[in-house]
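**Student:** have a look; sequence and predicted model below, questions after that.
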Amino acid sequence: MSQKKAFALRLDPAVHAAVEHLAADELRSANAQIEMLLREALERRGIPVHSGPRPRRGRPPSQ
């Protein structure tokens, strides 16, 4: 299972509303949308973010 760092984030209500709206349009949770936006911003600044292996999705292989 992927390890995620949990922390409190205080946002201006208008920013939170905009993130929720964008997340809904892109079928993501607000949390996933914030992470994606942060990764895009870091990439634009030339800061690489190396992710661990992604969890496998879907049905487990049959035995």
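**Tutor:** Sure, I can see it.
**Student:** contacts, neighbours, all on C-alpha from now
**Tutor:** OK.
**Student:** show me what the lengthiest helix in the chain is packed against.
**Tutor:** When the chain is parsed with DSSP state H, its longest helix is helix 30-44. Applying 3 or more Cα pairs under 8 Å, 6 or more residues apart in numbering; DSSP states H and E, we find helix 30-44 packed against helix 13-25.
**Student:** before we move on, the earlier item: give me the angle between the longest helix of the chain and helix 13-25.
**Tutor:** Helix 30-44 and helix 13-25 are oriented at 100 degrees to each other (axes from the mean of the first three to the mean of the last three Cα atoms, to 10 degrees).
**Student:** A further structure is provided below for comparison with the first:
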Amino acid sequence: MSKKKSFPLRLDPELYEILQKWAADDFRSVNSHIEFLLREAAKKAGRLKKSQE
């Protein structure tokens, strides 16, 4: 597995609660769910190379 870049992310507490419940519904951690959502958005925008999907 490739090394992951870590960085601090500040979120509105209400948004974090929404993400936390959403992640739990999909059996993911909040961190992995945020990464999943960002990856899906990058795919939809055509910003993700095929090799990165």
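**Tutor:** Good, I have the coordinates. Predicted model only: the values in this text are computed from it and were never measured.
**Student:** how far apart are the longest helix of the first structure and its match in the second structure?
**Tutor:** On superposition with the second structure, the mean distance recorded for helix 30-44 of the first structure (mean Cα distance after the TM-score superposition for the first structure) is 0.4 Å.
**Student:** which residues does that helix contact?
**Tutor:** 19-20, 22-24, 48-49 (Cα atoms under 8 Å, 6 or more residues apart in numbering).
**Student:** pick out the most distant pair among those.
**Tutor:** Spanning the widest gap among the contacts of helix 30-44 of the first structure are Ala24 and Pro48, at 27.0 Å by Cα to Cα.
**Student:** element containing Val49 of the first structure?
**Tutor:** When secondary structure is defined by DSSP states H and E, Val49 of the first structure falls outside every helix and strand.
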